[in-house]
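1. Prediction below, plus the sequence it came from.
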Amino acid sequence: MLGQRSSPTSPSRTGRSSGARAYAAIASIPPIFATRTAAALHGLPLLADDEKTHVISTADRPGSGYEVVRHRGQLDEDDLTEIGGLRCTSLSRTVADLARTDSRERAVSAADAALRKVAFRAPETYDDDAADGFTDMALAHISPTSVGRAKARWVLTFANGRAQLPGESISRIRLRELGFAPPSLQVPVAGPRGCTYWVDFGLDDADAWGEFDGTSKYRDQTMTGGRSTSEVVEREKRREDWIRGVTKRALVRWGWGDITDAASLGRRLAAFGVRPR
């Protein structure tokens, strides 16, 4: 469904936030946290932890150290915010900086999550105007002379807050690399007795459904509702059978091991006869 789901990256976010607070306590000049550390403070997902604290400073400050990475950059007052007493780059500036400097997978995952924060409206609705406004703000941080500006613009225009988890964000990248048309995201399917089932991906050009299967839906108590793993699996099977039967479409599941590269996901989909037209 379109509501918030837990992320396997939460421990990394917590660790980075603690590291930022520890560094702020000993720094002679109050730091301004940026990129991955700012992302952690904003609650954005982190796919990898370099165990460093990232700050932004002017060009006359000393360089990076073993545990602290200094990014050069200029800041306007609108580029700053404060979270829990710590100063960091704003959400839009943070996403723009990640889009320029980090990997495409990490940047898209963060941008998708940021759009969810500003555009998701319960119950299960998405504010396209709010999302477009945030994207415009993030794009405004990319100057014509910015290093990585082409990649940043790609990331920010590709981002979509309907993707709920980093695995779904990376799956969208892989589907594009494979030549699929942009999939529909979080598609409602009318279920039995008035309920609604939500499917991660509508692969409309292949007349199929796709679902990213992380482990949290089977193990995370906030998602299982106190049910055992076997009960969750049984519910998922009934749900999947209903969706296939009602829509007459194939439904393919994949996990982290299938999205390491496009070829891996392509093989998984092709095994079920799902290919881009």
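-> Cool, the structure landed.

2. Please count neighbours and contacts with C-alpha atoms only from this point.
-> Noted.

3. List the contacts of Arg277.
-> Arg277 makes contacts with 180, 205-206, as judged by Cα atoms under 8 Å, 6 or more residues apart in numbering.

4. roughly how far apart are it and Phe212?
-> To Phe212, Arg277 is 21 Å away according to Cα to Cα, to the nearest Å.

5. Please enumerate the helices of this structure.
-> With helices called from DSSP state H, the chain shows them at 10-26, 35-41, 91-101, 104-119, 128-140, 149-158, 166-178, 216-219, 221-224, 229-247, 262-270.

6. Mean neighbour count, these: which tops it?
-> Comparing the helices of the chain by mean neighbour count (mean count of other Cα atoms under 10 Å), helix 35-41 ranks first with a mean of 27.

7. Name the residues that touch that one?
-> Contacts of helix 35-41 (Cα under 8 Å, 6+ apart): 12-14, 16-17, 20, 45-46, 53-55, 83, 88-89, 91, 94-95, 97-98, 110.

8. so how far is that helix from its chain's centroid?
-> Offset of helix 35-41 from its chain centre (Cα atoms, centre = their mean, to the nearest Å): 13 Å.

9. on that earlier part again, and the contacts of Arg277, which of them are buried?
-> Among the contacts of Arg277, those classed as buried by 16 or more other Cα atoms under 10 Å are 180, 206.

10. here comes the other one, which I'd like you to weigh against the first:
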Amino acid sequence: MFVCLSTAELTAAGWSSHQIDNALACCLRRVRSGRYLVKRQCQTPIHEHIALIAGSDRTHLPVETAGMRKRDEDLRILVRSYVGDLPPGATLSHRSALIVHGLPIPYFDRDESIVAEVVHPTHGVRRNTLLMRRRDYGSAEVCEIDGARATTLLRTLADIARDYPLAFAVAVIDAAIHTSLVTLPLVREYCEAHPVRTRQRRVDRVLGLADGRRESIAESICAVRFVEFSIPGFEPQVTIRDENGNFVARTDFANRRAKTVAEFDGAGKYHLPGRDPRRELELERQREYKLRNLGYSVFRLRWQDLFSADVFLRIRARVASTAGTTG
């Protein structure tokens, strides 16, 4: 895990404020006031204490430099910096709790500030690095994992469904179900037993769209886009066979009636360990030819397509154009 040290911890290790400032140009990074990330293992003799921590097998060092992965890493570091340093009565929640439970953060909005999230029974406030929501919670809705006090998984999923956009929330719950952390009936049972005063319809809609058959964040977001763009008939993980019953493909999404397939091109899809990228590309090309020979239209989506209308409008037009001929 990432290691964040407090000023008090560094002082107890014999460090002066001058040494801390010096290390900021070397092996430490200021995460927020009074909290420092161990960012690398250096060879400076007076930084031996940090070098020992950085060299531990238990220590994760930051590696990302740009983009959404960097923002994801920064949030994980920020959340770790609050472990043991939460305001009295506060509990990590929402995205911060997702991190504690080992679930992915589906995406970050453009120009969105990175903040740790907590719930507190009597106070709500927003600071530069912390968003505190005023929410009641019982002792049974709190757990501790690796020293981090967070809302339980079921409470976290309910909070995400209530407070985050539809695609984000569905992707989170799909991931929790697909990885067998929970079941959809269990999430529904929890939400029914803990109705909220506001946004209950939003929670109900998220639960109505969740489906653990989806195998990635991208597939979950894509499924929500089908609903938002009023594109009917698509099912996840559909096996396509030819007229002789021979296997042709297992698709991310297919509408058999409209003979339309939607596939997501994930980063690194053709660069998995032990696979030849050229061979994988050729197999993919042959697979697509077979689908087209069976009369299927194949739409390939990239990550950025999930956040624009173009491809989904074309898919909708394709499905609409087949409605009269297949009915």
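-> Cool, the structure landed. Just so it is clear, the structure is predicted and the values come from calculations on it, not from any experiment.

11. closest to Arg149 of the first structure among the contacts of Arg277 of the first structure?
-> Lowest distance from Arg149 of the first structure to the contacts of Arg277 of the first structure (Cα to Cα) belongs to Phe180, with 25.3 Å.

12. what lines up against the closest one once you look at the second structure?
-> Superposed on the second structure with TM-score structural alignment, Phe180 of the first structure falls opposite Ile231.

13. nearest spatial neighbour of its match, skipping sequence neighbours?
-> Spatially, and ignoring its direct neighbours in sequence, Ile231 of the second structure is nearest to Arg316 (5.5 Å; Cα to Cα, 6 or more residues apart in numbering).

14. Please report how far that neighbour lies from Ile50 of the second structure.
-> The gap separating Arg316 of the second structure from Ile50 of the second structure is 56 Å, by Cα to Cα.

15. Glu282 of the second structure now?
-> Glu282 of the second structure is 48 Å from Ile50 of the second structure, by Cα to Cα.

16. Mind giving me the packing neighbours of the longest strand belonging to the second structure?
-> Among the segments of the second structure that qualify as a strand by DSSP state E, the longest is strand 247-255. For strand 247-255 of the second structure, the elements it packs on are strand 235-241, strand 260-264, helix 277-293, judged by 3 or more Cα pairs under 8 Å, 6 or more residues apart in numbering; DSSP states H and E.

17. If I take that strand and helix 217-228, what angle do their directions form?
-> 50 degrees (axes from the mean of the first three to the mean of the last three Cα atoms, to 10 degrees).

18. need the helices and strands packed on strand 247-255 of the second structure in CSV with distance to Tyr137 of the second structure, can you?
-> Shown next, in CSV, are those (distance: least, Cα to Cα, whole Å):
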stretch, distance to Tyr137 of the second structure
strand 235-241, 36
strand 260-264, 39
helix 277-293, 49
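
19. just checking, what residue in the first structure corresponds to Glu282 of the second structure?
-> In the superposition onto the first structure, Glu282 of the second structure corresponds to Glu234 when matched by TM-score structural alignment.

20. Likewise for Ser113 of the second structure?
-> Under the alignment (TM-score structural alignment), Ser113 of the second structure maps onto Asp50 of the first structure.

21. From Ser28 of the first structure, how far out is that match?
-> The gap separating Asp50 of the first structure from Ser28 of the first structure is 24 Å, by Cα to Cα.

22. quick one on the thing from earlier: which residues lie in contact with the match of Phe180 of the first structure in this structure?
-> Contacts for Ile231 of the second structure (Cα under 8 Å, 6+ apart) come out as 315-316, 319.

23. picking up where we left off before, the helices of the first structure: which one's closest to Ala190 of the first structure?
-> Comparing the helices of the first structure by Cα to Cα, helix 229-247 comes nearest, at 8.5 Å.
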